[in-house]
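Engineer: Provided below are the primary sequence and the corresponding predicted coordinates.
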Amino acid sequence: MTSRFPEPLIIAIDQGTTSTRCVITDGAGAVVSSAQYEHQQILPRQGWVEHDAREIWANVRRTVTVAMVEQDITVEDVGALGLTNQRETAVVWDRATGEPIHNAIVWQDTRTADDGDARRWLARTGLMANSYPAGPKIAWILDHVDGARERAADGELLCGTMDTWLLWNLTGGARGNPVYATDVTNASRTLLMDLRTQTWDPELCEAVGVPISMLPEIRASIGEFGSVRHRGLLAGVPITGVLGDQQAALFGQACFAVGDAKNTYGTGLFLLLNTGETPHLSESGLLTTVAWQVAGQAPVYALEGSVAVGGSLIQWLRDQLGVLRTAADSETLAGQVEDSGGVYIVPAFSGLFAPRWRPDARGTITGLTRFADRRHLARAALEATALQTREVVRAMEEDSGVALERLRVDGGMVANELLMQIQADVLGTPVERPANVETTVLGAGYAAAVGAGWATLDDIAARVTVDRTWESAMGEERRRALIDGWNIAVAASFGQA
């Protein structure tokens, strides 16, 4: 059977924190079909966040099926598959049955908070030794599930971030001969990989408590990851690109030059700056990570600032407080007032991430008076998003020595045009939104295209176009007053854990 499409289609799977998507694109990067399903957020106790890895795998199959059936796409139409995933989320499963031995522990989870020197492995891994990386989460599961350590030592258990779990299942699982691998971007988020050699570090593995023998193979992000198992709709399709979600967004924004940066406004906020083939260690509270690696080439590195709470603050105002009826109300209500009336929201629900790294901080609302109403709370939420981003940008400028000339943005929140204006105002820097803001899933697709040999980086860069640019309209005096008030509010959030 021949394909009815002039060029092979690419399937991109985006396994995110709250949902899983399948987006099918043509040779020009245009979306042909898509599907998306949410999964349950499991909250066993305060600070703990878990996912059912089986539900996520089921949703991957479901989204692929729906997206293909919607447009009568067959396996003959598909040439390659790319995968991107929520990073740091860890799962441990039985090699023989494919059953997880515990719920996946999500990147937001704080149970593995570390009281030691957070910077002790920074030079080797680029990461802080705190609750964020995946390695300590794997160790926690081994320590808290009866018999798990013994079973791991006997070779009965496998582990990894969500890309490894999905690759293993996509390529055969317990009933086949699966690929047991991760890509270098996800491996760089575990606290177990040497940043410069891109290999598992035996000393780190022993210190964190993860047997090196149970870890997957580390591969380049863009290259061969095997083929989809020979049952189901995608039998035999090659998997040629795997990236952690924020690296996929950087790739999808075509930030291929040293100094290019993007910020993703999703559940959290993630700002990455391309630093080229040399890792730069931060002195300002940022992380160093692998941005991507093309097979046979040197890896590209990035500085990263991760903020735990972005769009989830809007969800909290909507779902927990009832301040908003819909997420879109945040723009409508905030636009009805000129400022927040002195109200600040510090969304330190699980501490503060970059650049402050304060696990003892907790969510705080300051500046409340009888004058304040839900319009001011909505405005304060948007300002909190922009002000947290500003802190990361300034830290990045200090580390790199380069002033950001523009900020490329993507993610669900960038549809909020008032937020984008506030962001430009707070930064004093232009903000650019691409024509297609779904850069994470597009990045996975682009990586697969490059991995399959159908596209070059120049081809990808030519596809990325700017939809709108926001320029700063705020005076320096007002900007400084807003920032000073924010710093006071953040200080009030400390010492509450």
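Structural biologist: Arrived safely, thanks for sending. Residues are numbered from 1 along each chain as shown.

Engineer: use CA for all of it now, contacts and neighbours both
Structural biologist: Fine.

Engineer: Wait, a helix at Gly485?
Structural biologist: Yes. Per DSSP: H, G, I helix; E, B strand; the rest coil, Gly485 lies within a helix segment.

Engineer: residues near it, how many?
Structural biologist: Counted by other C-alpha atoms under 10 Å, the residues lying close to Gly485 total 15.

Engineer: In the stretch 51-200 of the chain, mark out all the helices, start to finish.
Structural biologist: 53-70, 122-125, 135-144, 148-153, 162-170, 184-187 (DSSP state H, counting those that start in this stretch).

Engineer: And the contacts of the fifth one?
Structural biologist: What that stands for is helix 162-170. Residues outside helix 162-170 that contact it (C-alpha atoms under 8 Å, 6 or more residues apart in numbering) are 15, 57, 83-87, 89-91, 159, 178-183, 186, 216, 225, 227-229, 242, 244.

Engineer: and the angle for that helix with helix 53-70?
Structural biologist: Relative orientation of helix 162-170 and helix 53-70, computed by axes from the mean of the first three to the mean of the last three C-alpha atoms, to 10 degrees: 70 degrees.

Engineer: now helix 162-170, how far from the chain's geometric center?
Structural biologist: Helix 162-170 has its C-alpha centroid displaced from the chain centroid by 17 Å (C-alpha atoms, centre = their mean, to the nearest Å).

Engineer: now swap in the first one and tell me
Structural biologist: Mean-position distance between helix 53-70 and its chain equals 20 Å (C-alpha atoms, centre = their mean).

Engineer: ok, structure two:
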Amino acid sequence: MSGLLTDPEQRAQEPRHPGFVLGLDVGSSVIRCHVYDRAARVCGSSVQKVENLYPQIGWVEIDPDVLWIQFVAVIKEAVKAAGIQMNQIVGLGISTQRATFITWNKKTGNHFHNFISWQDLRAVELVKSWNNSLLMKIFHSSCRVLHFFTRSKRLFTASLFTFTTQQTSLRLVWILQNLTEVQKAVEEENCCFGTIDTWLLYKLTKGSVYATDFSNASTTGLFDPYKMCWSGMITSLISIPLSLLPPVRDTSHNFGSVDEEIFGVPIPIVALVADQQSAMFGECCFQTGDVKLTMGTGTFLDINTGNSLQQTTGGFYPLIGWKIGQEVVCLAESNAGDTGTAIKWAQQL
């Protein structure tokens, strides 16, 4: 019948009471935004391809300026598709690929280099060297001896710890060793470090908020999930100053608001979460023993281990799933990083 309004038109003409939430996911392949109403229905969406750069064999980077433009664009496009206004948004939650990082000038906000992706292999020789080093052998032996006397789960896990290229840790060491501009900034305490969530939060708040959450921090290889803080042992071992690392907050937290200049209104930022932990939560894997398998750019198998970290072997490692108030959910995870590449290769045969 003529005169009837479509759903977006109806929403646009409803009283401007707030009631919609933005869910942003910055993945390894795409960046997408969904607009959810109070019933958790998707009202509008937008997606763009993440433009990975390959400046050298084995190197994988993302241009932060391009990512920022895409981030802002998908939000505007999704809100437009939903037929609502920005002042109807009551919250923004951000899920991101993990362990991809950047460093930037604390005073100017300018980045020193592109994002170094979790898929990047530039630190592979550092990883091999450290894992085979005498220092690591001494570290493992010391932890085993101490575990024998204390039966500490933390020391048992430390005795099995190895570096990988997926972790942020040695890729950050590579940057510190090879970019004199970053070295100088660190010495002058004028350097900020962050994974994608931290950098986006910093950009969205025009530099007023600098933080990460427990799920993202726990995937860097620099975090102690038993003490729920950055690891003094690991950072001391590889000479990364603790002062370089951002404060760690709850996954669901008041992270401040988006600066009004960006979207015309301040939008509360209410959650930061790593993508695999986000998928675990989204699949309602809330009970101890629940299992989630994600097959995307990589394959990730996660097991909910409740509120305690388990002594893990056989390729599993402990992570923080999320922290909401007093609730801490722990995971055991194993992964294979090249699933998406293998599938694309098979499709081209």
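Structural biologist: Structure's in. What do you need? As the structure is a prediction and not an experimental result, all values here were calculated from the model.

Engineer: highest average neighbour count across the helices of the stretch 51-200 of the first structure?
Structural biologist: Mean neighbour count (mean count of other C-alpha atoms under 10 Å) peaks for helix 184-187 among the helices of the stretch 51-200 of the first structure, with a mean of 31.

Engineer: quick check: that helix aligns to which part of the second structure?
Structural biologist: Counting by TM-score structural alignment, helix 184-187 of the first structure falls onto residues 214-217 of the second structure.

Engineer: ok, residues contacting the matching stretch?
Structural biologist: 98-99, 195, 197, 223, 228, 230, 248-251, 273-274, 277, 319-323.

Engineer: The helix or strand containing Cys33 of the second structure vs helix 64-82, what angle?
Structural biologist: Assigned by DSSP states H and E, Cys33 of the second structure belongs to strand 30-36. Computed by the same axes, to 10 degrees, the angle separating strand 30-36 of the second structure from helix 64-82 equals 30 degrees.

Engineer: so where is the next helix or strand after strand 30-36 of the second structure in the first structure?
Structural biologist: Following strand 30-36 of the second structure in sequence order, the next helix or strand is strand 42-49 (DSSP H and E). The alignment of strand 42-49 of the second structure onto the first structure (TM-score structural alignment) spans residues 31-38.

Engineer: which of the residues in the matching stretch are buried?
Structural biologist: Within stretch 31-38 of the first structure, the residues scored as buried using 16 or more other C-alpha atoms under 10 Å are Val32, Ser33, Ser34, Ala35, Gln36.

Engineer: Let me have these in a markdown table, extended by distance to Asn169 of the first structure.
Structural biologist: Listed next are the buried residues of stretch 31-38 of the first structure as a markdown table, based on distance: C-alpha to C-alpha, whole Å:
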| residue | distance to Asn169 of the first structure |
| --- | --- |
| Val32 | 25 |
| Ser33 | 23 |
| Ser34 | 21 |
| Ala35 | 20 |
| Gln36 | 19 |
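
Engineer: can you pull out the helices in the stretch 301-450 of the first structure?
Structural biologist: So, for the stretch 301-450 of the first structure - with DSSP H, counting those that start in this stretch - the helices run 311-319, 329-334, 374-400, 417-427, 439-451.

Engineer: what does stretch 46-55 of the second structure rub up against?
Structural biologist: Counting by C-alpha under 8 Å, 6+ apart, 27-34, 59-63, 67, 70, 74-75, 77-78, 81 sit against stretch 46-55 of the second structure.

Engineer: Pull up the distance across that stretch, start to finish.
Structural biologist: Chord length of stretch 46-55 of the second structure, first to last residue, is 28 Å (C-alpha to C-alpha, to the nearest Å).

Engineer: Gly16 of the first structure maps to what in the second structure?
Structural biologist: Per TM-score structural alignment, the equivalent position to Gly16 of the first structure in the second structure is Gly27.

Engineer: If we ignore the residues flanking it in sequence, what's nearest Val210 of the first structure?
Structural biologist: Among residues not flanking Val210 of the first structure along the chain, Ala139 sits closest, at 5.5 Å (C-alpha to C-alpha, 6 or more residues apart in numbering).

Engineer: What is the equivalent residue in the second structure for that neighbour?
Structural biologist: With TM-score structural alignment as the criterion, Ala139 of the first structure lines up with Val173 in the second structure.

Engineer: now swap in Pro202 of the first structure and tell me
Structural biologist: Aligned counterpart of Pro202 of the first structure in the second structure: Gly232 (TM-score structural alignment).

Engineer: try Ala334 of the first structure
Structural biologist: Under the alignment by TM-score structural alignment, Ala334 of the first structure pairs with no residue in the second structure.

Engineer: What distance do you get for the nearest residue to Ala334 of the first structure once chain neighbours are set aside to Ser400 of the first structure?
Structural biologist: Setting aside the residues directly before and after it, Ala334 of the first structure is nearest to Arg379 in space (C-alpha to C-alpha, 6+ apart), at 4.3 Å. Using C-alpha to C-alpha, Arg379 of the first structure is found at 32 Å from Ser400 of the first structure.
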